[in-house]
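*Asks:* need a structure here:
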Amino acid sequence: MSTQTDTDPAIRYLAVTFDCPDPAELARFYGEALGLPVTLSTDGFVLLGREGSPGLGFYRVEDYQPPSWPDSSVPKQAHLELGVEDLDTTQARLIALGAVEAEVQPLPERRRILLDPAGHPFCIIL
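*Replies:* From the prediction side, this is the model:
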């Protein structure tokens, strides 16, 4: 049930932003993986996306600590779920781009868990 009224200001979903040690490197990985161009780039922030669509942002954090998933000592906080048609082919492509296969794979016939170059877990799912 929506509680927004005609007098409420419009709110648009713009992006999800990931903390990381190197925004340009993480943007390169996701830009190539998802075919998204850079729409904004500074020394400490890079945004990927297309006009009118939500994007992915990458923000430089000093002393960044990657998530320790599945151990929760450094929580993952968020992760992406990406739909694919072929798990093996997509996984090989993402590993070639810099991803790493996570040690824990609960449902490998349906879903693969990978870690991006900054250590964020993400899933590829049939």
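*Asks:* alpha carbons only for contacts and neighbour counts from here, please
*Replies:* Noted.
*Asks:* Excluding residues flanking it in the chain, which one is nearest the spatially most central residue of the chain?
*Replies:* Note on the chain: the residue nearest the mean C-alpha position is L80, at 5.0 Å, using CA atoms, centre = their mean. If the residues on either side of it in the chain are set aside, L80 comes closest to F122, at 4.9 Å by CA to CA, 6 or more residues apart in numbering.
*Asks:* now swap in G98 and tell me
*Replies:* P117 (5.8 Å).
*Asks:* Would you agree that neighbour is in contact with A27?
*Replies:* No. Look at P117 against A27 with CA atoms under 8 Å: they stay out of range, at 10.0 Å.
*Asks:* So for these two, which sits in the more crowded spot?
*Replies:* Ranked by neighbour count (other CA atoms under 10 Å), P117 and A27 place A27 first, with 25 against 22.
*Asks:* Centre of the chain to the strand or helix carrying that one, how far?
*Replies:* According to DSSP states H and E, A27 maps onto helix 23-34. On the basis of CA atoms, centre = their mean, to the nearest Å, helix 23-34 sits 9 Å off its chain's mean C-alpha point.
*Asks:* To compare against the first, here's the next sequence to fold:
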Amino acid sequence: MPLRMRLTAVNLDCPDPLALAAFYARATGLPLHERSDAEFAGLVGEHGLVLGFQRADDHRPPTWPDGEVPAQLHLDFEVDDLDAAVTELTALGATLPPAQPHPDRWRVLLDPAGHPFCLSPRTPHST
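*Replies:* As a prediction, this is how the structure comes out:
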């Protein structure tokens, strides 16, 4: 029988866990985990999945798209309106880089710590 694992968390290195958690909390509406502090902060999602942010004093932001410092991972989010979401997220502190591989299908943004994340239109199966 294959090993069955359940994903419980996705954690991103960053210089300021509480600040990055605040950005994603405003962007997603997810609540801050009660044990969040200056070393680790988390947001609690569906089925208890935690989106975590851990302090890395030597954090170097990814240099997407050139890859000098690799992205290592990126998050994908579905939204109702791409343009409106980009406007709201940049107001919260995200950056829209000039390189957009398929802007008609998705948008790439960088969070305040430099991690790339993608927005795509919500599909009927995801509601």
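*Asks:* so where in structure 2 does the helix holding A27 of structure 1 end up aligned?
*Replies:* On structure 2, the counterpart of helix 23-34 of structure 1 by TM-score structural alignment is residues 17-28.
*Asks:* which outside residues touch the matching stretch?
*Replies:* Contact partners of stretch 17-28 of structure 2, identified using CA atoms under 8 Å, 6 or more residues apart in numbering, comprise 14, 30-32, 36-43, 52-55, 89, 92-93, 111-113.
*Asks:* Generate a PyMOL selection restricted to the buried subset of those residues.
*Replies:* Provided next is the PyMOL selection string for whichever of those are buried by 16 or more other CA atoms under 10 Å:
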select buried, resi 14+30+32+36+40+41+42+43+52+53+54+55+89+92+111+112+113
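*Asks:* In strands, which of the contacts of stretch 17-28 of structure 2 fall?
*Replies:* Judged by DSSP state E, these include C14, F40, A41, G42, L43, G52, F53, Q54, R55 as members of strands.
*Asks:* okay if I get these as a markdown table plus distance to D80 of structure 2?
*Replies:* What follows is these, written out as a markdown table (distance: CA to CA, whole Å):
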| residue | distance to D80 of structure 2 |
| --- | --- |
| C14 | 28 |
| F40 | 30 |
| A41 | 27 |
| G42 | 25 |
| L43 | 22 |
| G52 | 25 |
| F53 | 26 |
| Q54 | 30 |
| R55 | 32 |
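*Asks:* Between those residues, which sits nearest A99 of structure 2?
*Replies:* Among those, C14 lies closest to A99 of structure 2 (CA to CA), at 22.9 Å.
*Asks:* Quick check: the aligned residue for the residue nearest to G98 of structure 1 in structure 2?
*Replies:* In structure 2, P117 of structure 1 lands on P112 (TM-score structural alignment).
*Asks:* right, and that match touches L96 too?
*Replies:* No. Counting by CA under 8 Å, P112 of structure 2 sits too far from L96 to count as a contact (11.0 Å).
*Asks:* which one in structure 2 is aligned with the residue nearest to the centre of structure 1?
*Replies:* Aligned partner of L80 of structure 1 by TM-score structural alignment: L75.
*Asks:* for structure 1, what spans make up the helices?
*Replies:* Secondary structure of structure 1 by DSSP state H: the helices cover 23-34, 87-97.
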